[in-house]
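Asker: Provided below for reference: sequence and predicted model.
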Amino acid sequence: MQITAAVAHGAHQDFTIEEVELAAPRNDELVVEIRGVGLCHTDIAARDGVYGLPYPVVLGHEGSGVVVAVGDDVTIVAVGDEVAVSFSSCRRCRPCTTGRPAYCTEFTAENYIGSRPDGTDTMSSDGAPVHGHFFGQSSFASHALVNERNTVKVETDLDISLVGPLGCGIQTGAGAIMNSMRCGADRSLVVLGGGPVGLAAVMGAVIQGCTPIIVVEPMASRRAVATELGATHVIDPIGTDLTAALRTIAPDGVDHIFDTTGRVDVIGAAIDAAAQNAVVGLVGVPADFSVDLPVNIVGAMQKGLTITGIVEGDSVPETFIPELLAHHAAGRFPFDTLITTYPFSKINDAIAAQERGEVTKLVLVPDA
């Protein structure tokens, strides 16, 4: 079928809106008419060559919409169902079969190579390949070809266009607190970075009953949002001795440290304020993938420090996304208040607004 897509032709170039041809779904695939797709930093990094994807390529990995076609073997959804689309996984390897699909041994092939894992393309233009299958979806488009393995049927009073960010950024932040780190009631937490992932972590921490909840963020507007969502303290790190500031709030040290920045200096300052048996969760990606985090071995031993890398908030999307929507319905997870929508055709304007810090979480919706 002919679809409209935002195509990237090179690093640091604007997306162009083009007509491309979408392949017919295989037996285990389906087509989703995209009603909304979140704009994530990962998409921009992929456009700019960070993951080595081939061009031209269609990105987008926080899609939501309505099923319009299904393959013969698809059983979990039917035409007309509203769905969120999340990351793809093989569902055969040990992590997948033991309930940890975010650590799928085939994660790269399933999400980051610009084609299906078997190397076949899902889109073309004038007979030439247009690369995609990004996170198993490539939802910067009017329609996305996805697998039933990364499709989640949802029932919600929210407009389906707003649900897509639950498929990656929002579930990453909330899941880090609720699943990965298992932050408990009356345990202290510092969130490094107040972007969408960090703010989702704040909402997850409120659900878990953490206190105090401290957000470290240089942008005043995001510190204000963090406070509205339940942060008990906010810190502007510019010109601040972060370790001392955290010790003032939590004299015995911070129990949980969640980093979304990827900045070694910030993480190190927070670790210096860690409590005994503290847990440090890492999701922030540094600009240079080769950067190491120096940790004093003896200090880590003496504190019983745990440092854990986190992917997708240790989420099993088919259960965690409905769980987050249930929290939203109960008034405990107002993630939609973070969202600003832009028409799909204005994707480049939306990116510019995000880079200027004018919005917290962007969702692209079909043009009127």
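Answerer: Right, received. Where do you want to start?

Asker: rest of the way, CA atoms for contacts and neighbours
Answerer: Noted.

Asker: quick one, helices of this structure?
Answerer: Secondary structure of the chain (DSSP state H): helices at 41-47, 94-97, 107-111, 169-175, 196-208, 220-229, 242-249, 264-271, 297-303, 317-329, 347-355.

Asker: Would you reformat those helices as TSV and include mean neighbour count and distance to residue 67?
Answerer: Formatted as TSV, those follow (neighbours: other Cα atoms under 10 Å; distance: least, Cα to Cα, whole Å):
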stretch	mean neighbour count	distance to residue 67
helix 41-47	18	23
helix 94-97	15	25
helix 107-111	20	21
helix 169-175	29	22
helix 196-208	26	27
helix 220-229	18	33
helix 242-249	17	48
helix 264-271	19	42
helix 297-303	12	49
helix 317-329	18	16
helix 347-355	16	23
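
Asker: Indicate which one of these is closest to residue 280.
Answerer: Proximity to residue 280 (Cα to Cα) singles out helix 264-271 among the helices of the chain, at 7.8 Å.

Asker: quick one, what contacts residue 166?
Answerer: By Cα atoms under 8 Å, 6 or more residues apart in numbering, the residues touching residue 166 are 62, 84, 86, 321, 324.

Asker: so which of those residues comes closest to residue 273?
Answerer: Using Cα to Cα, residue 324 comes nearest to residue 273 of those, at 30.8 Å.

Asker: follow-up on the earlier one: between the contacts of residue 166, which is closest to residue 365?
Answerer: For the contacts of residue 166, the minimum distance to residue 365 (Cα to Cα) is 11.9 Å, reached by residue 62.

Asker: try it against this one:
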Amino acid sequence: MQVTAAVVPAQGAPFEIEEIELDELRHNEVRVRMVATGICHTDALVRDAIYPTPLPAVLGHEGAGIVEAIGDSVTSVQPGDHVVLAAAYCGHCKRCRQGQMAYCENLFAADFGGRRNDGTTAFSKDGKPISSHFFGQSSFATHTNVVEESVIKVDADLPLEHLGPLGCGLNTGAGTVLNELQPEIGSSLVVFGTGAVGDAAVMAAKVADCAIIVAVDIHDSRLELARELGATHTINSLTENVGERLSEITNGAGVDYVVDTTGRPELLRQAADSLGVRGTVALVGAAKPGTEATFEVGASLVKGWTFKTVVQGSSVPQVFIPQLIQLWREGRFPMEKLMRDYSLADINKGFADSASGETIKPVIVF
């Protein structure tokens, strides 16, 4: 089957719109006609070969679409179903068996390997393989073959055009707060970086009834939106002293929780220094392998603080994404305020606008 896709031909190269071949479904796969897909920072990391998916590749991992066909072992969806696509997981390792799919022991093979377990790829051109199954889906294509583990059925009355980002960015930010940190009512929470992941964390902190929700960024426009989404305070780290402001906001007690979406070592240090007793820093931002951060371990010992990394919001996608949709229906998770639509032909502009901060969450609408 011939499909149109955005292909990364080589390291750091722009996406190229090409006609390529999609192969036959395997027994555990679902063919999805894509309606829309979000653009995520992780796609850029792979485009630039910071993460190890072989190139050329069809990326994209925040897809939403309509099922056209299913493999003979698929039971969770039928042709015609509307679906959101999330990260893949193996389903049989110890972590998956314990319901910790985000920490699948075979995560890199399932999400970044670019191949099925048998070494085949869903996409090819002129007989040459193109890496596929990125996060189980490779959604930068008009049609794609998706592993069943990546598929979440949703109601047909929902706007598929803006559901895709639930599959990664929004799931990560909101899940880090609601699934992993589980802040107490009346607690304080700080978010470093108000992109899509950070804004999802802000909205989730409001859902959790945090009393103090602080958004930290370098773009005033993003900080204004964060206030609209639930932040009680904002800090522009270019013009204000973050440590002093956080001490002022918490009356010197320090903050209870920090979500860092940036992966920048200097901000992680600020996050740790800002904690109160028994505080927690959750790192969700992807950084280049080899990046290191340092923390003061002398006086901080008596705080009993915690540093943890969080993947995919510690979510079970088939459980948590419907919960986020319910919050959206109730008006408590207005995710559409983060999004701007682009055509597939304008995918490189979407990436550029995301990198510059002009657009929080670019969405490719087919």
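Answerer: Now that the structure is in, tell me what you want to look at. No experiment lies behind these values; they were computed from the predicted model shown.

Asker: TM-score for these two?
Answerer: The TM-score (TM-score structural alignment, normalised by the length of the second structure) is 0.97; 365 aligned residues with a Cα RMSD of 1.2 Å.

Asker: isn't residue 339 of the second structure right next to residue 365, touching?
Answerer: No: between residue 339 of the second structure and residue 365 there is no contact under Cα atoms under 8 Å: 11.3 Å.

Asker: Those two: which has the busier surroundings?
Answerer: More crowded of residue 339 of the second structure and residue 365, by other Cα atoms under 10 Å: residue 365, with 20 against 16.

Asker: which non-adjacent residue is nearest that one?
Answerer: Spatial nearest neighbour of residue 365 of the second structure, chain neighbours left out: residue 36 (4.3 Å); criterion: Cα to Cα, 6 or more residues apart in numbering.

Asker: Enumerate every residue touching that neighbour.
Answerer: Residue 36 of the second structure is in contact with 63-65, 160-162, 164, 363-366, counting by Cα under 8 Å, 6+ apart.

Asker: The second structure: which residue goes with residue 338 of the first structure?
Answerer: By TM-score structural alignment, residue 338 of the first structure lines up with residue 338 in the second structure.

Asker: Number of residues surrounding that match?
Answerer: 21.

Asker: contacting residues around it?
Answerer: Contact analysis of residue 338 of the second structure by Cα under 8 Å, 6+ apart lists 196, 359-361.

Asker: Work out which residue lies at the spatial centre of the first structure.
Answerer: Closest residue to the average C-alpha location of the first structure: residue 169 at 2.0 Å, with Cα atoms, centre = their mean.

Asker: ok now do it, which residues does it touch?
Answerer: By Cα under 8 Å, 6+ apart, the neighbours of residue 169 of the first structure are 40, 196-197, 312.

Asker: Mind checking which of the contacts of residue 338 of the second structure land in strands?
Answerer: In strands, defined here by DSSP state E, the members of the contacts of residue 338 of the second structure are residue 361.

Asker: can you tell me which two in the contacts of residue 338 of the second structure are farthest apart?
Answerer: The most widely separated members of the contacts of residue 338 of the second structure, counting by Cα to Cα, are 196 and 359 (9.5 Å).

Asker: how far away is residue 228 of the first structure from residue 172 of the first structure?
Answerer: Applying Cα to Cα, to the nearest Å, the value for residue 228 of the first structure to residue 172 of the first structure is 20 Å.

Asker: what's the closest of the helices of the first structure to residue 141 of the first structure?
Answerer: Of all those, helix 347-355 sits nearest to residue 141 of the first structure, with 10.9 Å by Cα to Cα.

Asker: Average offset of that closest one relative to the second structure?
Answerer: Helix 347-355 of the first structure differs from its equivalent in the second structure by a mean of 1.8 Å after superposition (mean Cα distance after the TM-score superposition for the first structure).
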